[in-house]
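Trainee: this one's structure only:
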């Protein structure tokens, strides 16, 4: 398949499967969730090899470098070769302790309520 020199941003996001549909890509651009080379991008913004695209899709910010521009949507394996994923690793999630009771244990006793209240307020 012969590469193209540039393409519309919304079409490229859809072609490399960063968004599920092309209208989703256009909506993300209009909402300001997509930047090309650290500039806000419209759906018709041209992208070419070497551009950095920063897109927030489904509450996840993806940072990718364009390697190849596609004229049409391709399979996932081919799409993955069209960009270099430079997305930073997510920070490790801190486990928040949660008070658990056995299922079917009934209502907590007065003593258990006091322990739960102390746990919820941090022992203050």
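Mentor: All right, it came through fine. Worth saying up front: this structure is predicted, and the values here are computed from it rather than measured.
Trainee: CA atoms for contacts and neighbours, from now on please.
Mentor: Noted.
Trainee: how far away is residue 41 from residue 102?
Mentor: 52 Å (C-alpha to C-alpha, to the nearest Å).
Trainee: pick out whichever of the two has more residues nearby.
Mentor: residue 41 (25 against 6; other C-alpha atoms under 10 Å).
Trainee: excluding its backbone neighbours, what's nearest the more buried one?
Mentor: Using C-alpha to C-alpha, 6 or more residues apart in numbering and skipping the chain neighbours, the partner closest in space to residue 41 is residue 35 (5.1 Å).
Trainee: alongside the first one, take a look at this:
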């Protein structure tokens, strides 16, 4: 016997559309492959509305809020659309709204000095630049 959606106890309009979380993360281009997304979800590193997701087969819906660490920051994502395929990046950004707090970049001339501690000149061990300067003075 073939069952229609109406035979399952609800109408098609009553049931909300859903998609596996690993598939959605792959569609939205947070991961290069679906297997990486699946491993990430299986490790319990994704939260939906504050609840830890333990399986890649967990279903997500529009309006769900996902929280997960990715690279060097924590991402807070609101699902806007489910998507039907893994399309180009321009299409992928339409699937979500990024609610992540903005990361504050250190003030400075370049990003190459990011994370370098400031100290008073002449205090502590000399830097490489100071050492070279001292070597030049000693040569003269």
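Mentor: Happy to help now that I have it. All values reported here derive from a predicted model rather than from experimental measurement.
Trainee: and the residue nearest to residue 41 of the first structure, helix, strand or coil?
Mentor: What DSSP: H, G, I helix; E, B strand; the rest coil gives for residue 35 of the first structure is strand.
Trainee: in this structure it contacts residue 54, no?
Mentor: Yes. Look at residue 35 of the first structure against residue 54 with C-alpha atoms under 8 Å: they come within range, at 5.1 Å.
Trainee: more neighbours: which of these two?
Mentor: Set side by side, residue 35 of the first structure and residue 54 show more neighbours around residue 54, with 22 against 19, by other C-alpha under 10 Å.
Trainee: now do the strands in the second structure.
Mentor: Here the second structure has its strands, by DSSP state E, at 19-20, 46-48, 51-53, 59-60, 65-70, 73-79, 96-98.
Trainee: check how far the last one sits from its aligned residues in the first structure, on average.
Mentor: So that's strand 96-98 of the second structure. Strand 96-98 of the second structure: mean distance to aligned residues in the first structure after superposition is 0.4 Å, counting by mean C-alpha distance after the TM-score superposition for the first structure.
Trainee: report the distance from that strand to the chain centre.
Mentor: Offset of strand 96-98 of the second structure from its chain centre (C-alpha atoms, centre = their mean, to the nearest Å): 11 Å.
Trainee: count of residues packed around the residue mapped onto residue 35 of the second structure from the first structure?
Mentor: Residue 35 of the second structure maps onto residue 23 in the first structure when the alignment is built from TM-score structural alignment. Per other C-alpha under 10 Å, the neighbour tally for residue 23 of the first structure reads 14.
Trainee: grab the nearest non-local neighbour of residue 23 of the first structure.
Mentor: residue 10 (7.8 Å).
Trainee: ok, now how distant is the equivalent of the one you found over in the second structure from residue 30 of the second structure?
Mentor: Residue 10 of the first structure maps onto residue 22 of the second structure when the alignment is built from TM-score structural alignment. Plainly put, residue 22 of the second structure is 10 Å away from residue 30 of the second structure if you go by C-alpha to C-alpha.
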